[in-house]
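1. build me a structure from this.
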Amino acid sequence: MTLINITLNGEARQVPAGSSLADALAAVELPTASFASAINGEFVARDARAQALLAEGDAVFTFQAITGG
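-> Sure, this is the predicted structure:
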């Protein structure tokens, strides 16, 4: 299995090549419904995480979504 290097919330991680954002988040057992996510600073909607494939060197961040008016 080929692994790629990413960072997840500033922490170095290795994930299998071809992993999606959803795969990476599931591997670290984050409660996916309670936060927003981004790859390299670009927001990724919750329903798009399974289609968002990770690449070598990607920076993944999770954060509390802020709503209001």
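
2. could you use CA atoms for every contact and neighbour count after this?
-> OK.

3. run through the helices of this protein in chain order.
-> 21-27 (DSSP state H).

4. which residue is nearest the middle of it?
-> Nearest to the mean C-alpha position of the chain, by Cα atoms, centre = their mean, lies Leu21 at 4.0 Å.

5. next, the second sequence, to be compared with the first:
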Amino acid sequence: MKITVNGESRDIAATTLDAALAELGYGEARVATAVNEGFVPSAARPGTTLSEGDRVEILAPRQGG
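-> Purely as a prediction, here's the structure:
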């Protein structure tokens, strides 16, 4: 299915957010996620179903100063 990830169109086979993260190479990385501009906590990712055209944002924490 086609979704948009961080502004880029992507084709994925995954149907849930946690599976999409694994497919996209994020695996066990600690990231923040949103689907269609709504925050999705990590505990809710396995139950968050993705649909054609969804917009997913994946943000990794940054360190520095």
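
6. quick one: TM-score?
-> Overlay of the two chains. TM-score (TM-score structural alignment, normalised by the length of the second structure): 0.80; 61 aligned residues with a Cα RMSD of 1.7 Å.

7. quick check: closest non-adjacent residue to the aligned partner of the residue nearest to the centre of the first structure in the second structure.
-> By TM-score structural alignment, Leu21 of the first structure lines up with Leu17 in the second structure. Excluding its sequence neighbours, the residue lying closest to Leu17 of the second structure (Cα to Cα, 6 or more residues apart in numbering) is Arg45, at 5.2 Å.

8. ok, the one you found touching Asp18?
-> Yes - look at Arg45 of the second structure against Asp18 with Cα atoms under 8 Å: they come within range, at 5.0 Å.

9. identify the contacts common to the two.
-> Listed as contacting both Arg45 of the second structure and Asp18 by Cα atoms under 8 Å, 6 or more residues apart in numbering is no residue at all.
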